[in-house]
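Q: Predicted coordinates and the sequence they were generated for:
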Amino acid sequence: MFGKVLKVILVLGVCTAVGLGGLFATGALGVPDAGIEDNAWGEVDDDRIEVVTTVWVDNPNPGLEVDDLTLEYALWMNDVDLADGTAADVGMPAGNTTTEIRSDLRYQHLSDWWVAHVESDEVSDLRADVTAHVEWGPLSGAPSYTHEDEVETDLEPMIADSMAQLEGEHSLSPVEGGGALEPTVEIRDTDAEWGEVDENRTELHLTYEVHNPNAYPLPTPALTGEMEFNDHLVGEWDAHEVEVLHGGYDATIPPGESREITFVVDLDNDDVVQWFATHVDGEEVTDAELRAQLAMNVDGQTMTIPGDEEAIHCEYDLRTDIFVDQESGIEQTGCELLPWATPDQEEFDELEATLELDDALLAGDGDDGERDEGDDADDSDEADDDTTGDDAGGGEIGGTDSLLGTVD
C-alpha cells in the first residue's frame, strides 16, 4: 500500500514539474524580475549613514507565490564601493510588490570617494545594482537591474564666488590708529581651485591678483579664513598655516605693478566626511558659511582687507540630488563684513611678511623698502615671476570697493 502511494506522489511530482516546464516553455509562466524603485537616506549618527533601498519585484505567474527570494544590493560612486546589503527569504506573491533593503555606507571608504570626486572636477558617476535570486524549479534565475546617475557639486565655484567679494580698491589704515602711511591696494582678480588631494588631506588654492598703485612697495599679505558647513568647521586657516606658491612671503609688490599670489590651504578629509553626514541628514541641504581676510604689515603697522579688522562673510545654500529629488546647485543668500581676528605681529614675523620703509622712500625718491632682516625688497621681488599690470574695477561696500553679487 505504501509503495503505491509513493508511486502516485512521484508521478504527480513529475507531472507537476513537466506541466510547469511546459507552461514556462510556452510563455505562460515566467521568471520573476526585480529593480530599484527608490533610494533614500535612513538613520545617520556619528559613524553610520544608512541607505534605504526600495526594490520592486514582479512575479508574472498568477496563483504562484515564491517565498524564498533573496535580494542583493550594491552602491558605487566613481567606482568606490560604498554600500551593499541583502534581504533573504523575501515573499513574492503574484503581481507587483515592493520591499526594502537597508544597508550602511562604508564610512572608511567615504574619504576615497571624496578624493575621486575632487579629481573628477566634483562629478561622481553613481551606480546602484539589485539582483534577485530565485530558485523555484524551471522558474529559477537571477535577474539584475542597474540604476546609473551623475552627481555634481559646486564647492569650487562657491568658494571662488566668496573670495571674489574682496575684489576692488581698498584704502588701508593702521588698525591701531596713528601713522602717516595709508596705502591703496587693488584686488583685481580672484580664483579658487582644488590642488593636490590624497586620502588624508585636500589642498585648496586661493589666488588673488594684487595691484600696488603706490609710489612704494608693499609686502605679501597674509590670509586668514574659515569654511563652516552646517555648523561644522570644514576648513580653518591661520596666517602661519597658509603657504604661498611662487615667491613666498618675502617677495614684495613693486610700485605700480601687480602680483598674482596663490595661497595654499589644507582641508582634513575627516572633516569633509563628518560634514557629508550632516549634509545627507539634512535632506542633502547645507548651510555654508565662508570668511576671509587679507592683512599687510608695513613699518610695524597692520592693515586689513577689508578695513577695520573685518572679514568678508558669505552664506550659501548648497543642495545635491544624490538620493533626494531636488535641483542641485548653490545659491548665495548674503554677504557682509564682520569683525575678525587679525594676525598679530608675532605671526607676521614668523612668516617674514613684514616690510620697513625708510623716510626717503616715503618722500617719493623711488628707493626700495627694506625687510626686517635687511634684505632688499626688490631683490626678493625679482625671484617672483608672477608680475603683471592689468586693469580692473568694482563697486563699493563698507568703505571698500567690492561687488556683492550672486552666483550665476
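A: Yep, that arrived.
Q: from here on, contacts and neighbour counts on C-alpha atoms
A: OK.
Q: Can you tell me the SS state at Leu355?
A: strand (DSSP: H, G, I helix; E, B strand; the rest coil).
Q: Roughly how far does it sit from Thr388?
A: 21 Å (Cα to Cα, to the nearest Å).
Q: Then Leu290?
A: Separation of Leu290 from Thr388 (Cα to Cα) stands at 28 Å.
Q: Strands of the stretch 1-150 of the chain, residue ranges please.
A: Remark: strands assigned in the stretch 1-150 of the chain by DSSP state E, counting those that start in this stretch are 33-45, 48-59, 66-77, 80-92, 95-104, 123-133, 144-152.
Q: Turn the ones you listed into CSV, including mean neighbour count and distance to Ser171.
A: What follows is those, written out as CSV (neighbours: other Cα atoms under 10 Å; distance: least, Cα to Cα, whole Å):
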stretch, mean neighbour count, distance to Ser171
strand 33-45, 17, 48
strand 48-59, 20, 49
strand 66-77, 19, 48
strand 80-92, 17, 50
strand 95-104, 17, 54
strand 123-133, 20, 41
strand 144-152, 14, 40
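Q: putting a second one here so we can go through both:
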Amino acid sequence: MDLPDPVRSVLAALPSLRTAVVGIVVTLGVVALLATALVATGVIAQPTVESIDNEWGEATNETTQIETQARVDNPNPIGIPGLLSVEYTASLNDVVLVEGKESGVGLSPGENTIAFTTAMDNDRIADWWVTHVNGDERSTLTIEPSVSGPGVSKSLPEQTSTVETDLLSSFENGTEETVSVDGEPLLTIGDRDAAWGEATAETTPLTLTAELSNDHDRPVSFSGVEYVVTMNNVTLGAGQTSDGIDLSSGESGTLTVDAALETAAFADWWPTHVRNDETSRMRVELYGLVDRGGTQTRVPIQLYQQRLQFQTDLLGDDGTSVESLSSTRDSVAVPTIGEIDRDWGTVTDETTEVHADTTVDNPNTDPAVNDLVRLTTTAETSINDVFVGSGSRETTLESGTNELRLTSQLDNTKVPTWWARHLNRGETSAVSTVTTTTADVGFTTIEVPTDDVNSTTETNLLADLNTDSQQSIGGDGQTYFVAESTAAEWGDATPQVAPLDAQSTLRNEQPVPITIQEIQYTVSIGGVTLADGSQLDGTTIGSGERGTVDLRIDLDNSRMDEWWLTHVRNGEQSTLAVDVTATIAAGGQARTIPLSMFSTNETVETDLLG
C-alpha cells in the first residue's frame, strides 16, 4: 500500500519507540497524531452517530437522571482508540433539559453502543411547562448530537419529535351531575369547561366554568369558592376566590372560577410522574365558601370535581393519553330529631318558660362538617288558636347523640284570651306546639323532619253546681229550703268577663213565706279573687211552694293571668272557691244563710303540656 509521507515517517519511528519501552506501549499523543493523520488523509473513514435514545433514570426531589444510549457506527475495518467524544443537547421548546457528553470513547469496527447518564435539574420541567401551556399543550423535543475527536468534529442531523397533551379535554363535559345532601337534590351541574391562561414562571392560570341549576326549594348562595388542584397528591394550586353565585329556587347561572397554579410546583410533581412510569392522576376540586361570622368557611361538599389520569412519553415516540376517572362526592347527612318531652321552667310575672327536651342523632363524623352545619329549631306554641309564645335555638352538633333543650317564652298576658276560649269550648283547651328544624349547611338550608306536639286538657269547674240531688238550705238549726235541683253554665266569655249563670229550684220548708232579698257571693281561684259582690233578688216563695232563684256572677277574667302564675307554680293545681250566701226575710225576721247549692270548694287540675 502506498502511504503518504507523513504516515510513512510515523511508522518509521515506531521501531525506535518499541526499543525504548518494555513491551509494546504507544502513547496517547502518538495515537492521536496517528488517528488525526489517518482521518485527515481519508485512510480512516469518519464514524457516524446513528441515533441517540434517552430514558428517565432515578428521580430525586432535585434532579432526574437521563440515561442515554448512543449508537455510533465505525465503518472502518479496524477499531478506533478512546479518543472520541459524543455530545448531545436535549430540549423541549428551546428549554434545555440536559447537555450530555461522553469523552474518551473508543470504537470497535461496526456498530457501537455508548451508554452514559446525565442529571437534569427538575426546575427545567417547570420552565418547560410554561412554554407547553402557552403553546396549547404542544411541545417539540429536539436532540442535537455531535461527535468530535482527533480529525473529527461534526454536528449531526438533529432528531425532533412532537409532544402533545390535552389535559383539559376531560373537563369539557355536558353530562349532568347532581349535588345532594342526604339524598335530597340541591344543585344540578351542567356544562363544564376549563381553559389555561398565560403561564409565567410564577403562575399558571386555570379558569373553570360550570352551569349550575338550583333544584332546591330554597335559595342557594356561595360567597366564594375554594379550589384545590393536585397531581399525584402534589398540590399544584390551592386558594380562595370571590367567585360566588346566588341562585333562587329553580334559577340557573354560570359559576366561573379563576384558579392560579404555582408553576414552580411542577418541579415537585415531576419526580412522582417519572417514578410512576410517566403516569399521573390529576384532581381538581371546587368547594363553595360561605360567610360564618365574617370568616369565609369551606362547605365540605365538592361543588365541582374532576379526576383524570394521563400518560406521557416525553423522551420517546409513544405519545400521550388522557382518561377521565370516576369519583365520589362527599356528602352531608341531615341529623334526625327524636321525641320531644316538655315541662315548665321559670315563671315570672310576665312570662312562663317551657322546656322542650329532645335527642338529636348526628351521623356526621367529619369535624369540618360538624363545625359548619348549624341546626336551628324554632317552636311556636298556641293555646286554643291563640299564639302565646315561641322559642328558637341555633347550635352545632357533636357526632352521635346530642341532648338538646329548647326554651320557649310564653306571654302570660295571653292567658285571659285563651282561657275565655277554654270556657266557650266546653272547658276544653287544645295546646299545639309547631316545631320547625332546619339544617343550615352553609350554602342553603334543609328542613329536618320534626314532630309537632299537641295535647288537650279539660276541666269541669261547674261539676258540683250541676246536680239533681236535694240539698237542705238553712242555718241556726233550721231548714229554710230544700234545693231540689241546681244547674250552672258559662255565658259567652271574653278576655275581660266570664259570665256564670246558675239557677236552683227551692222548696220552702217553713210555715211562712220566705223572701230572698239579696244574694252575696265571692269567687276565687288559686287565691286570686275573680268576683266579690251581690245582687238584689226579691223572690218570695210561699210555704211548701217552689220557686226558682237565678244567680249571675260576672267573673273578672282579666285576672286569670295572675291565677296562671300560682297554677303553674303549684304543678297545674288550683283550688276553686265559690261562696254564696243570701239575706232572707221570714216571719218578720231577716237573717243570712249559706246557699250551699251555689257554693263549692274543689281542686282544679290541668295538664296543658300533655
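A: Structure received. Everything quoted here is computed from the prediction, not taken from an experiment.
Q: what's the TM-score here?
A: Once superposed, the chains reach a TM-score of 0.64 (TM-score structural alignment, normalised by the length of the first structure), with 313 aligned residues with a Cα RMSD of 4.2 Å.
Q: coming back round to it: so for Leu290 and Thr388 of the first structure, which residue has more residues nearby?
A: Neighbours were counted for Leu290 of the first structure and for Thr388 using other Cα atoms under 10 Å; Leu290 has more, 22 against 14.
Q: Excluding chain neighbours, what is closest to that one?
A: Excluding the flanking residues, the one nearest Leu290 of the first structure by Cα to Cα, 6 or more residues apart in numbering is Met227, at 4.6 Å.
Q: Relative to the second structure, what is the average displacement of the strand or helix carrying the one you found?
A: Using DSSP states H and E, Met227 of the first structure sits in strand 222-229. Compared with the second structure after the fit, strand 222-229 of the first structure shows a mean deviation of 3.1 Å (mean Cα distance after the TM-score superposition for the first structure).
Q: residues in contact with that strand?
A: 233-239, 242, 263, 275, 286-296, 342-343, 348, 353 (Cα atoms under 8 Å, 6 or more residues apart in numbering).
Q: among the residues you listed, which are in helices?
A: Judged by DSSP state H, helices contain the following of the contacts of strand 222-229 of the first structure: Trp275, Phe348.
Q: Now intersect the contacts of strand 222-229 of the first structure with the strands, please.
A: In strands, judged by DSSP state E, the following of the contacts of strand 222-229 of the first structure are found: 233-237, 263, 286-296.
Q: buried subset of these?
A: When those are checked for burial by 16 or more other Cα atoms under 10 Å, the buried set is 233-237, 263, 286-296.
Q: circling back to that earlier point, wait, which of the strands of the stretch 1-150 of the first structure is closest to Val280 of the first structure?
A: strand 33-45 (6.9 Å; Cα to Cα).
Q: Show me what the closest one is packed against.
A: The helices and strands touching strand 33-45 of the first structure, judged by 3 or more Cα pairs under 8 Å, 6 or more residues apart in numbering; DSSP states H and E, are strand 48-59, strand 123-133, strand 144-152, helix 269-281.
Q: corresponding residue for Arg188 of the first structure in the second structure?
A: Alignment note (TM-score structural alignment): Arg188 of the first structure maps to Gly190 of the second structure.
Q: In the helix or strand harbouring its match, which residues are buried?
A: Per DSSP H and E, Gly190 of the second structure falls inside strand 184-196. Residues of strand 184-196 of the second structure classed as buried: Leu186, Leu187, Thr188, Ile189, Gly190, Asp191, Arg192, Asp193, Ala194, Ala195, Trp196 (neighbour count, 16+ other Cα under 10 Å).
Q: Report the distance from it to the chain centre.
A: How far strand 184-196 of the second structure lies from its chain's middle: 18 Å, per Cα atoms, centre = their mean, to the nearest Å.
Q: C-terminal to it, what's the next element?
A: With elements assigned by DSSP H and E, the helix or strand that comes after strand 184-196 of the second structure is strand 203-214.
Q: gap between that following strand and the chain center?
A: Remark: strand 203-214 of the second structure is offset 20 Å from the chain centroid, using Cα atoms, centre = their mean.
Q: do stretch 281-301 of the first structure as well
A: Between the centre of stretch 281-301 of the first structure and the centre of its chain there are 16 Å (Cα atoms, centre = their mean).
Q: And for stretch 215-233 of the first structure?
A: 19 Å.
Q: again with stretch 409-423 of the second structure
A: 42 Å.
Q: Then stretch 533-542 of the second structure?
A: Taking Cα atoms, centre = their mean, one finds stretch 533-542 of the second structure lying 77 Å from the centre of the chain it belongs to.
Q: What lies in contact with that stretch?
A: In contact with stretch 533-542 of the second structure (Cα under 8 Å, 6+ apart) are residues 507-508, 512-522, 547, 549.
Q: how about it, aligned to which bit of the first structure?
A: Going by TM-score structural alignment: stretch 533-542 of the second structure matches no residues.
Q: List the buried residues for that stretch?
A: By neighbour count with 16+ other Cα under 10 Å, stretch 533-542 of the second structure contains the buried residues Ser534, Asp537, Thr540, Ile541, Gly542.
Q: The first one - that's part of a helix, no?
A: In other words, Ser534 of the second structure. No: using three-state DSSP, the assignment for Ser534 of the second structure is strand, not a helix.
Q: tell me how far the ends of stretch 121-141 of the first structure are from each other?
A: From its first residue to its last, stretch 121-141 of the first structure covers 40 Å (Cα to Cα).
Q: hang on, the earlier thing: Glu172 is in contact with the match of Arg188 of the first structure, correct?
A: No: at 10.4 Å, Gly190 of the second structure does not count as touching Glu172 under the criterion of Cα atoms under 8 Å.
Q: Thank you, goodbye.
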